[in-house]
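> Dropping the sequence and predicted coords here.
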Amino acid sequence: MNVLVIGNGGREHAIAWKLLQSPRVNKVFCVPGNGGTATLPNCFNLAMSVTDFEGIARFAQVQGCPFVVVGPEMPLAMGISDYLQERGVPVFGPSQAGAQIEASKAWAKTLMVEAGIPTATSVTFGRQESQAAKEYVQRIGAPIVVKADGLAAGKGVTVAQTIEEAYAAIDEIASGRFQDAGETLVVEEFLTGQEVSVLALCDGKTVVPLLPAQDHKPIGEGDTGANTGGMGVYAPTPVLSEAGMTQVQKDILEPTLAALQERGIDYRGILYAGLMVTKSGEIKVLEFNCRFGDPETQAVLPLLQTPLDTLLQACIDQTLAEQPPLDWHPGAAVCVVMASGGYPGDYEKGKGITGLTEAQETGAIVFHAGTQLKQEQLLTSGGRVLGVTAVADSFPAAIADAYGAVNKIDFEKAYFRSDIGYRIR
C-alpha cells in the first residue's frame, strides 16, 4: 500500500519512518515533507500545501491510498478530514468538530467541566475584555496562566510568575499578534507538579493510550525561559505509574470520548492529553490536542513494535477494541531537539547541516523538523531543526547515546538543551 502523510515536521518524519517499517507499506508520500523525508528510502515529497485539500484528495484517489494521515493541527481545524471523507478518502485525524478540542481552549474547557474531567479552573474573556481579564488576574494573583484561545503554533501560552507578566500576556493577545487565535483568551489556575503527555489512539468507540512521555517545553536549561514547541522528550516517563495510567484511562480518556460522543462527534485519530501530575498525586488536564505530539512522537514511535499502519487502519475502521494489546520495545527513548539560534524568537535559515551520517552511525535516529534539501545539500529551514532520538536499555544510556549523536551534528548557531531528561538522570 501507499500512504499519504500531511505535514513537514519531525512528527511527520517519524510517522513516515514508522509506517515504512511495515511490510504492507510500499511507499509513503509527504505533503510537503522536509529534507529528512526527501532522503528517506521509499518516501517522496509532494510540492503541495497542507491546505490544498483538493490536490491532496485527488492524489490520494489516483494513488489508491488506503488512508491519509494528518500530522498538524491546522488542517484538521480547517476541516481536511471532513473534505477527504466526503470524497471517499479514508483519513486518520478527527473531523473539524472534533479538532475543536485543540482549536478552542474555551470549547475544550467547557467540555471538560461538563464531563467532570479534572482540570484547572479558568475563565474565558473576549479580546475586547482585556481590562476585565486584568481585574480577574489582580483578584486571583500570580503565578497564573494566560492562553490565546485558538491555535498559536505552541506560542500562545504564558505562565506568568507576576501580575505584570500576566498583564503583558493579555495585552499581547489583545494586540492581535495571534490573529484569530486571540479573539478570546483563557485565564487559568496555575498548577504545580510535573507535566506528562499521553497520546491515545481513538476510533470513536474505544480509546487506547500509548506510552506516557515527558516533554521539555522551555528554551532554557532547568525548564527556564520562553516556551517553545518542545526542546526534547523522553518515554516512557516514570512520573505516571501503571496505576496512574489506569486512572488516566478511567477518569480522563474514557469520559472525554463519552463527552465527544454525546455531542455527536465521531472522533477517529489521536486524542492527546497534556496532563499535570501534582505534588499531591492528583492528575489534571492542562489541555487536549487533536494530533500526534511533536516531539513526543519522536520518542514514542521508536518504542512501538506493533505496526503503525495496522493501528491507524483499526482506528479508521472502528476495530480498535479487536486489536491485541500494543507491543513495545523494552527500555527507554530520549529525543534531543537541535534548534536554530534565536528560536523561539527570530532566527536565520539556510544554514548547511553536517555530521548527519556520523550521528546515525552511532545508532541514533535523526528526525528532521525544519530542514530542506536544496541541490543535494541539507539546509536549516525552521526554528526546531532536528530531533535526535536514541533508544537504549535504560534512561542514562539513552541520554548518553542521544547526546553522543547530537555532538556529531553541526550547523551555524545550533542550539540545544544539555539537560533533557534531567529529572531522571
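In hand now; what should we look at? Numbering: from 1, shown residues only.

> alpha carbons only for contacts and neighbour counts from here, please
Noted.

> Tell me which stretches of the stretch 301-425 of the chain form strands.
332-340, 365-368, 371-374, 377-380, 384-392, 414-415 (DSSP state E, counting those that start in this stretch).

> Give me the distance from the last one to the chain's centre.
Meaning strand 414-415. The chain centre lies 21 Å from the centre of strand 414-415; the measure is C-alpha atoms, centre = their mean, to the nearest Å.

> could you say what helices and strands that strand packs with?
With contacts defined as 3 or more C-alpha pairs under 8 Å, 6 or more residues apart in numbering; DSSP states H and E, the secondary structure elements packing on strand 414-415 are strand 332-340.

> One more pass at 10 Å, please.
Using 3 or more C-alpha pairs under 10 Å, 6 or more residues apart in numbering; DSSP states H and E as the contact definition, the elements that strand 414-415 packs against are strand 332-340, strand 384-392.

> Could you tell me the angle between the last one and strand 332-340?
In other words, strand 384-392. Relative orientation of strand 384-392 and strand 332-340, computed by axes from the mean of the first three to the mean of the last three C-alpha atoms, to 10 degrees: 160 degrees.

> Tell me how far strand 384-392 lies from the chain's centre.
Between the centre of strand 384-392 and the centre of its chain there are 15 Å (C-alpha atoms, centre = their mean).

> nearest to Tyr415, of the helices and strands packed on strand 414-415?
Among the helices and strands packed on strand 414-415, strand 332-340 comes nearest to Tyr415, with 5.1 Å by C-alpha to C-alpha.

> list the contacts for the spatially most central residue of the chain?
Central residue check for the chain by C-alpha atoms, centre = their mean: the C-alpha nearest the mean position is that of Gly293, 1.8 Å away. For Gly293, the set of contacting residues under the criterion of C-alpha atoms under 10 Å, 6 or more residues apart in numbering consists of 10-11, 71-73, 197-199, 213, 215, 229-230, 270-274, 300.

> put this beside the first:
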Amino acid sequence: MNILLIGSGGREHALAWAISSSPLCDKLFIAPGNPGTAQCGENVVLDIADHRAVADFCKLMGVGLVVVGPEGPLVEGITDDLEAAGIKTFGPSKAAAQLEGSKAFTKELCAEFGIPTAGFARFTDEAAARAYVAKTGAPLVIKADGLAAGKGVVMAETVEQANDALAMMFSGGLGAAGAEVVIEEWMIGEEASFFALCDGTHALPLASAQDHKRVGDGDTGPNTGGMGAYSPAPVMTQAMEEQVMAQIVRPTLAGMHQRGTPFKGVLFAGLMITADGPKLIEYNTRFGDPECEVLMPRLKSDIVPALLAARDGVLNAVDLRWSDKVALTVVMAAKGYPGTPEKGSVIKGIDKAAAEKDVLVFHAGTQAKDGDIVANGGRVLNIVALGKSVSEAQAKAYAAVDLIDWPGGFCRRDIGWQAVKREREG
C-alpha cells in the first residue's frame, strides 16, 4: 500500500526509516518531511493544516494509510477528518488527543479514575494562582494547559521562579496555551517514558526510554523538547512495566472508553518512579521525540501491521519483537536553543558519522540548500548508536558526534549518565 507520513522532525525520519522497510509499504510519502526522510520516500509539499487538501492528495495517490507524527494535527482533528473521508489514519481522534492537548483534561481524568499522579490545582486567574503558590510554597511545577512545543513546563524551585512562570504564561508568553495553568506538586524520583499502542480497548506495551529534558550537562538549565534519550530505561523493570500497565495505561483506556472517547494510537506516558511507585507526569498522544529515535532501531518486527491493527481495533492479535541491544541518541541543537536558534549554519560530516557501525543519523531541523545541509531549527540532528550496554552505546554515539563538523551546533555530553553510573556501580 501507499502510506503518507505527516511531520518533519527527527521522530518522522525514524518512523520513515522503519515504515519504508516494511514489505507492506509500496510507496512512502512524507509531508513535508526533511532531507533525511527524502532518503526513505518522497517528500511532498502539502498544507497539513488543510485537512481537505490532505484527503484529496490521499485519494489522488491511492494512499491506504496515513500516519500522523506530531501532536498539533491530532489536536486539530486531522484523524477525524481523514477517517470521515474514508482514509485509514493512525492517531487518536480530536477528543482523545485532549490527553496531550490539555494538561487539565488529563489531571481530571486521573482524579476521576484513580490514576496515580501528582497533586494539582487549575487556574485561569493569575492572582488566584499566585495566592496558591504563596500558600503552598516551593518547589512546584508550573504547566501551561495547552500545547507549547515542549516549553510549557517550568520546574520552579523557588516561589519567585513560580511567580515569574505564571507572569510569563498569563501575559501570553506561550500564546493561547497559557490561558489556563496547572500547578502541580514537585515529585521526587527517576523519570522514565513508557509507550503503548492502543486500539480503543487493548493496549500493547512497546518499550521504555528515558530522555533528558534540561539543556545542560548534569540536567541543568531550562527544559527543552529533549536533548537525548536511551532505550530501554533500566528503572523500568518487567515488574514496573506491569505495574504501569495495570495502574496507569489500562485505567486510562477504560476511562476514555467509558467517556465515549476511545483512544487509538500511541499512548506515551511520562512517568516519575517514586518511592510510592509509578506516577503519571503527563501523557503525549504520539511517539515521543527523541524517544522515537531510540525505539525504532530496537524494533525487530514490521511496524506497519501493528499500526494498522491499532487503527482497526485488533491489537490483541499482534506481538512485537525487540532487540536486546540498547539504543542511545544524542541531539545536536543549534546555538541559541531552547531560545531563538541560529539558522543557516552549514553542517558537514553527516555521511561520515552515519557510515560508522551501529550508528544512524536522523534529521530533524535540517534543510538542503545549494548542495549543503544547513540548520533550520532548534533540535537539528539525532545521532543514534546501538550497543550491548548503555555505556557502549553512549561511547559509539559520541564518537559519531565528533565526526560531525558543525561549529554552529552543540550537544550535551552526558546522555545516559544515570544508567552509565548504574552500570559502573552494579
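That came through fine. Everything quoted here is computed from the prediction, not taken from an experiment.

> Quick TM-score on the pair, please.
The pair, once superposed, lands on a TM-score of 0.97 when counted by TM-score structural alignment, normalised by the length of the first structure; 419 aligned residues with a C-alpha RMSD of 1.0 Å.

> Let's see which of the contacts of Gly293 of the first structure end up in strands.
Assignment to strands by DSSP state E places the following of those there: Ser197, Val198, Leu199, Asp215, Ile270, Leu271, Tyr272, Ala273, Gly274.

> Quickly find the element holding the corresponding residue of the second structure for Leu201 of the first structure.
Under the alignment (TM-score structural alignment), Leu201 of the first structure pairs with Leu197 in the second structure. Secondary-structure element containing Leu197 of the second structure, defined by DSSP states H and E: strand 190-199.

> That strand vs the first structure - mean distance after superposition?
Compared with the first structure after fitting, strand 190-199 of the second structure has a mean deviation of 0.7 Å; criterion: mean C-alpha distance after the TM-score superposition for the first structure.

> In that strand, which residues are buried?
Of the residues in strand 190-199 of the second structure, those buried under the neighbour-count criterion (16 or more other C-alpha atoms under 10 Å) are Glu191, Ala192, Ser193, Phe194, Phe195, Ala196, Leu197, Cys198, Asp199.

> How is Ala14 of the first structure assigned, secondary-structure-wise?
Following DSSP: H, G, I helix; E, B strand; the rest coil, we place Ala14 of the first structure in the helix state.

> Need the counterpart of it in the second structure.
Residue correspondence to the second structure (TM-score structural alignment): Ala14 of the first structure is matched to Ala14.

> Please give me every residue in contact with its match.
Counting by C-alpha under 10 Å, 6+ apart, Ala14 of the second structure makes contact with 36-37, 40, 289-297, 360-364, 382.

> so stretch 307-321 of the first structure corresponds to what in the second structure?
Counting by TM-score structural alignment, stretch 307-321 of the first structure pairs with residues 302-316 of the second structure.

> gap between that stretch and the chain center?
20 Å.

> which residues are contacting it?
Judged by C-alpha under 10 Å, 6+ apart, the contacts made with stretch 302-316 of the second structure from elsewhere in the structure are 3, 15, 18-25, 65-67, 88-92, 197-204, 263-266, 296, 317-321.

> residues near Glu114 of the first structure, how many?
Burial of Glu114 of the first structure is recorded as 10 neighbouring residues (other C-alpha atoms under 10 Å).

> what helix or strand is it on?
Per DSSP H and E: helix 105-115 holds Glu114 of the first structure.

> by contact count, what packs against the helix or strand just after that helix?
On the C-terminal side of helix 105-115 of the first structure, the nearest following helix or strand under DSSP H and E is strand 122-126. If you count contacts as 3+ C-alpha pairs under 10 Å, 6+ apart, strand 122-126 of the first structure packs onto helix 105-115, helix 130-140, strand 144-148, strand 184-189.

> 7 Å - rerun?
Strand 122-126 of the first structure makes packing contacts with strand 184-189 when contacts are defined by 3 or more C-alpha pairs under 7 Å, 6 or more residues apart in numbering; DSSP states H and E.

> Which residue numbers in the second structure does the strand it packs on align to?
Under the criterion TM-score structural alignment, strand 184-189 of the first structure matches residues 180-185.

> Give me every residue in contact with the matching stretch, excluding its own residues.
Residues external to stretch 180-185 of the second structure that are found in contact with it (C-alpha atoms under 7 Å, 6 or more residues apart in numbering): 104, 118-124, 140-145.

> do the same with stretch 26-44 of the second structure
The set of residues that contact stretch 26-44 of the second structure without belonging to it, under C-alpha under 7 Å, 6+ apart, is 1-8, 13, 16-17, 20, 45-46, 362-363, 366-368.

> In contact with the match of Leu201 of the first structure, which residues?
Leu197 of the second structure makes contacts with Ala203, Leu204, Pro205, Leu206, Gly265, Val266, Leu267, Ala310, as judged by C-alpha under 7 Å, 6+ apart.

> Could you dump these into JSON lines and include neighbour count?
Shown next, in JSON lines, are the contacts of Leu197 of the second structure (neighbours: other C-alpha atoms under 10 Å):
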{"residue": "Ala203", "neighbour count": "23"}
{"residue": "Leu204", "neighbour count": "22"}
{"residue": "Pro205", "neighbour count": "20"}
{"residue": "Leu206", "neighbour count": "18"}
{"residue": "Gly265", "neighbour count": "28"}
{"residue": "Val266", "neighbour count": "25"}
{"residue": "Leu267", "neighbour count": "30"}
{"residue": "Ala310", "neighbour count": "28"}
